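S.K.: what's the 3D shape of this:
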Amino acid sequence: MTLWSAVLLACIACMLLKLAGYLTPTHWLDKPRTARITDLLTVALLAALVATQTLASGQSIVLDARVPAVIVAAILLSVRAPFLLVVLAGAVTAALLRLWGLAA
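M.R.: Just a heads-up that it's a prediction; the model follows:
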């Protein structure tokens, strides 16, 4: 299988999944348990994505400038700082740590 055929198959799978969402009966989704599971699933997937992008480098776990940057961003989010400030503070934290040679 070539790269392009894999990309095409992934696109088709995504379209079918989206179509399945549109075709799902609304009474299945209106139940409180289903709504709670979908809300929690979204948070869990986002947390997994942040952890993977922060700690992973290839097949290994790496502690570098990204970890303190995410911690700074989390602290600013907890005090409800504007999102642009959160992103800038995280980027500046990582940049300064790399500049000073404290993290790779």
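S.K.: contacts and neighbour counts: CA atoms only from here.
M.R.: Noted.
S.K.: dump the residue contacts of L85.
M.R.: By Cα atoms under 8 Å, 6 or more residues apart in numbering, the contact set of L85 is empty.
S.K.: One more, so I can put them side by side:
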Amino acid sequence: MSTTPELLAATAVLAAGTFAFRLAGPALRSRVTLPPQAERLLNVAVVVLLAALVATSALTDAHSLTGPARPAGVAAGALCAWRKAPFLAVVLVAAATTALLRLLSVP
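M.R.: Model prediction:
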């Protein structure tokens, strides 16, 4: 088991590394140029990563599939977002849809 000073040192090193990575982006943006194809690929990668995160969060719970209530709530929220509703409305519609379905005993 690690001791408290070791944990504090590891936390400080990780915090410094995280800060350095975050600082490097804006600091090096003007010095590093990517080819247009790489920039397009990175833009697509961001969308794919966010879609995978939403799918994982919406469809699974503790390494098993959820019932239809949560995905239905996410779909309702996605529909509102697609229709350019305010963020608060998107969240409230998603939560209300899920809550209503669970109130109706839909898992």
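S.K.: Give the equivalent position in the first structure for A51 of the second structure.
M.R.: Counting by TM-score structural alignment, A51 of the second structure corresponds to A47 in the first structure.
S.K.: and its match, how many neighbours?
M.R.: A47 of the first structure has 12 neighbouring residues, counting by other Cα atoms under 10 Å.
S.K.: can you give me how far the biggest helix by length in the first structure is from the chain middle?
M.R.: If you go by DSSP state H, the first structure has its longest helix at helix 32-55. Helix 32-55 of the first structure has its C-alpha centroid displaced from the chain centroid by 9 Å (Cα atoms, centre = their mean, to the nearest Å).
S.K.: against the second structure, where does the helix or strand just after that helix fall?
M.R.: Downstream of helix 32-55 of the first structure, the first helix or strand assigned by DSSP states H and E is strand 56-57. Mapping strand 56-57 of the first structure onto the second structure (TM-score structural alignment) gives residues 60-61.
S.K.: Show me the contact partners of the matching stretch.
M.R.: Contacts of stretch 60-61 of the second structure (Cα under 8 Å, 6+ apart): T66.
S.K.: Give me the mean distance between that stretch and the first structure.
M.R.: Once fitted to the first structure, stretch 60-61 of the second structure is off its aligned match by 1.3 Å on average (mean Cα distance after the TM-score superposition for the first structure).
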